[in-house]
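Peer 1: Requesting a structural model of the entry that follows:
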Amino acid sequence: MSNTSSGEMVFVEHTKGVHGLPKIILREVRGFSAEVYLYGAHVTSWKNEHREELLFLSSKAIFNPPKAICGGIPICFPQFGIQGALEHHGFARNRHWVVDLDPPPFPTSSPNKAFVDLILKPSEEDAKIWPHRYEFRLRVTLGPGGDLMLTSRIRNTNTDGKSFMFTFAYHTYFAVTDISEVRVEGVETLDYLDNLKNRERFTEQGDAITFESEVDKLYLSTPTKIAIIDHERKRTFVLRKDGLPDAVVWNPWDKKAKAIPDFGDDDYKHMLCVEAACVEKPIILKPGEEWRGRQELSAVPSSYCSGQLDPRKALQSS
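Peer 2: Take a look at the predicted model:
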């Protein structure tokens, strides 16, 4: 229930999810909602006022630690990709986070009520593979207009005077109607590293990105705003980011999809990952220093309009 017995709106509800895993449901008055599992600090659902799901979750997603949940918004830290002794995409996405009951002051421009603060600290096991002390604070906010905001703050709390280095991504899976009818705008003409070609560097051609085969690209020095246009649904996702200069665009297509155990054979048709990231140039933090990376997602009704990144204009043109 989203209302108390007195009829008051419940903006933040602590409950249980799949297999009894703790989760938090965020709600806004107009009917928007989001769900966050403490396992992985993982956003698994984001719905608009029509109760339509805006994030993709694999039809075979496994809610069974230590396996990461496939879909939603996994958090990749302290690395994106595979490197050294660390597991693929780091360990933040398959650790048990806790609610941060005493977060430091958080500058905010609006009085949002639907938010939760989570925190992850190093364990002895993690220290064996990544020997650093840190505090990773995450705020997940559902705005009154349905925007979904994730703000990460990572602080180096080493007492031995050592800096540490990391890469990072919000591995966002957007739900799309038909991948062949989707365009991404905002990264055209930019340089990218192609993970399907040994990270060779290319320059993007054309006026937008469309999809007809497997794609795994890391775009460099990207703008703060990227649009994902679902032409068939007449919906545009707008991704805004801060502190995250790169953007990953990924779809496994048919052959790779069949090779992923917790991914349905046809799931690739209904998802697209566009990820706010910092990968090419790792972040280096000295003891006491803090890094902040923010992502804001919005979904607006829109007809296809090339180059149209302003959601207010997109709304007017629909």
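
Peer 1: Going by C-alpha atoms from here, please, whenever you check contacts or count neighbours.
Peer 2: Fine.

Peer 1: so how many other residues sit close to the nearest residue to Ser163 once chain neighbours are set aside?
Peer 2: Leaving out its chain neighbours, the residue that sits closest to Ser163 by C-alpha to C-alpha, 6 or more residues apart in numbering is Lys286, at 4.3 Å. Here the number of neighbours of Lys286 (other C-alpha atoms under 10 Å) works out to 15.

Peer 1: Here is a second sequence; please produce its structure as well for comparison:
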Amino acid sequence: MPVNMINDADGSPRVILSEPTGSTAEVLLYGGQVVSWKNERREELLFVTKKALWKPSKAVRGGIPIYFPQFANFGPLERHGFARNRLWSLDPSPSPLSPANNQSTVDLILRCTEDDLKAWPHRFELRLRISLSAGKLTLIPRVRNTDNKAFSFTFALRNYFSVSDISLICSEVRIEGLETLDYFDNLMQRQRYTEQADAITFDGEIDRVYLSTPTKIAIIDHEKKRTFVLRKEGMGDSAVWNPWDKKAKALPDMGDEDFKIMLCVDSAAIETPVTLKPLEEWKGRQELSAVSSSYCSGQLDPRKVLHGFS
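Peer 2: From the prediction side, this is the model:
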């Protein structure tokens, strides 16, 4: 399936994936970051702010940035680690592809630099396979310890979903699959709570890390008649984030009103860091799919979304 490499106006390399039904994905080599995922109707499924800084030195606000080897400020490194602020390469020796029809794939790799070793003294290889097929975007990260000593890391794929206006009183954007779970609330000094709601809805800033989450989570958007289904393996936690109005205005690379039309639901390994011995490898997997739904008319019960997909 078609995989094209282009250079942006400033010379930054970008990979374009496409498949026969018409859906596309775009990946920056800077940060190994997916910055667009469009369905066959050319509707953008991921959020990217119009104030994004499209130049190396800072990750683009939106899409799917990669947080490694540290999530947030849970360690000594720069916020969310350095992987999202490094130039990746096409992987010259990717693992063999399993047979797949009508799938477009690119394999990327990030190796540590001498500067990285000064901040985080561990040698590693971080690989990322990005595959696009009809209605589905799959990311498979792998971290290999190429050092002579063990190390630990935390990891996240931050998914900026494009949603209808969640600031409206009548908004029916909701997350299902995280109810009854424990979470760390980063707005409350990372205190631990238990989710009491039947589903997560939004009326203000949210910054939480849900723990021991299921392999499937649904992000339901009644207004757009769309449900995102997030399936994940090897990443037991899920962060949920929206800055709301005050925090959005304080972020220089985010529009004042952008918080209304985005929602982050991550696949992550945070509470229990991953530890690798020399030559060991960790592998995760995230599969995003977008399905049409019309909950109000009863065409799709969102609760069945969590159980009805294999």
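
Peer 1: care to give me the TM-score?
Peer 2: After superposition, the two chains reach a TM-score of 0.93 (TM-score structural alignment, normalised by the length of structure 2), with 300 aligned residues with a C-alpha RMSD of 1.5 Å.

Peer 1: what does the residue nearest to Ser163 of structure 1 align to in structure 2?
Peer 2: When structure 2 is aligned by TM-score structural alignment, Lys286 of structure 1 is paired with Lys277.

Peer 1: That match against Arg144, yeah?
Peer 2: No: using C-alpha atoms under 8 Å, Lys277 of structure 2 makes no contact with Arg144, being 9.2 Å away.

Peer 1: circling back to that earlier point, what sits against the residue nearest to Ser163 of structure 1?
Peer 2: Listed by C-alpha atoms under 8 Å, 6 or more residues apart in numbering, the contact set of Lys286 of structure 1 reads 156, 161-164.

Peer 1: Out of those residues, who's the most crowded?
Peer 2: Asn156 (23 neighbours).

Peer 1: did I read that right, Arg93 of structure 1 in a strand?
Peer 2: No: counting by DSSP: H, G, I helix; E, B strand; the rest coil, Arg93 of structure 1 is not found in a strand; it is helix.

Peer 1: ok, how many other residues are close to it?
Peer 2: Using other C-alpha under 10 Å, Arg93 of structure 1 is surrounded by 22 other residues.

Peer 1: what's the closest non-adjacent residue to it?
Peer 2: Nearest non-adjacent residue to Arg93 of structure 1, counting by C-alpha to C-alpha, 6+ apart: Gly40, 3.9 Å away.

Peer 1: what sits against that neighbour?
Peer 2: Gly40 of structure 1 makes contact with 68, 74-75, 92-97, according to C-alpha under 8 Å, 6+ apart.

Peer 1: Could you check which residue of structure 2 pairs with it?
Peer 2: With TM-score structural alignment as the criterion, Gly40 of structure 1 matches Gly31.

Peer 1: do you know how far its match is from Val209 of structure 2?
Peer 2: To Val209 of structure 2, Gly31 of structure 2 is 23 Å away according to C-alpha to C-alpha, to the nearest Å.

Peer 1: Same check on Asn7 of structure 2?
Peer 2: The gap separating Asn7 of structure 2 from Val209 of structure 2 is 36 Å, by C-alpha to C-alpha.

Peer 1: Could you check which of the two has the larger neighbour count?
Peer 2: For Asn7 of structure 2 and Val209, the more surrounded residue by other C-alpha under 10 Å is Val209, and the numbers stand at 25 against 11.

Peer 1: Now do the contacts for the residue lying closest to the more buried one once chain neighbours are set aside.
Peer 2: Distances taken as C-alpha to C-alpha, 6+ apart put Ala239 closest to Val209 of structure 2, at 4.2 Å, once the chain neighbours are dropped. Neighbouring residues of Ala239 of structure 2 by C-alpha under 8 Å, 6+ apart: 207-210, 264-268.

Peer 1: In structure 1, what residue corresponds to Ala239 of structure 2?
Peer 2: Alignment note (TM-score structural alignment): Ala239 of structure 2 maps to Val248 of structure 1.

Peer 1: List the contacts of Glu125 of structure 2.
Peer 2: Glu125 of structure 2 makes contacts with 109-112, 143-146, as judged by C-alpha under 8 Å, 6+ apart.

Peer 1: By neighbour count, which of the residues you listed wins?
Peer 2: When neighbours are counted by other C-alpha under 10 Å, Val143 leads these with 24 neighbours.

Peer 1: Name the helix or strand for that one, please.
Peer 2: strand 136-145 (DSSP states H and E).

Peer 1: average gap between that strand and structure 1?
Peer 2: Following superposition, strand 136-145 of structure 2 is found to deviate from structure 1 by 0.4 Å on average (mean C-alpha distance after the TM-score superposition for structure 1).

Peer 1: okay, and the following helix or strand past that strand goes to which residues in structure 1?
Peer 2: Where DSSP H and E defines the elements, the next helix or strand beyond strand 136-145 of structure 2 is strand 151-157. Counting by TM-score structural alignment, strand 151-157 of structure 2 pairs with residues 164-170 of structure 1.

Peer 1: Show residues contacting the matching stretch.
Peer 2: With C-alpha under 8 Å, 6+ apart, stretch 164-170 of structure 1 has contacts from 73-80, 132, 156, 275-279, 281-286, 295.

Peer 1: Just the buried subset of these, please.
Peer 2: Among those, those classed as buried by 16 or more other C-alpha atoms under 10 Å are 73-80, 132, 156, 275-279, 285, 295.

Peer 1: Cross these against strands and list the overlap.
Peer 2: Within these, residues falling in strands by DSSP state E are 75-76, 156, 275-279, 285, 295.

Peer 1: residue in structure 2 matching Thr203 of structure 1?
Peer 2: Alignment note (TM-score structural alignment): Thr203 of structure 1 maps to Thr194 of structure 2.

Peer 1: just to revisit the earlier point, work out for me the element the residue nearest to Val209 of structure 2 sits within.
Peer 2: If you go by DSSP H and E, Ala239 of structure 2 is part of strand 238-242.
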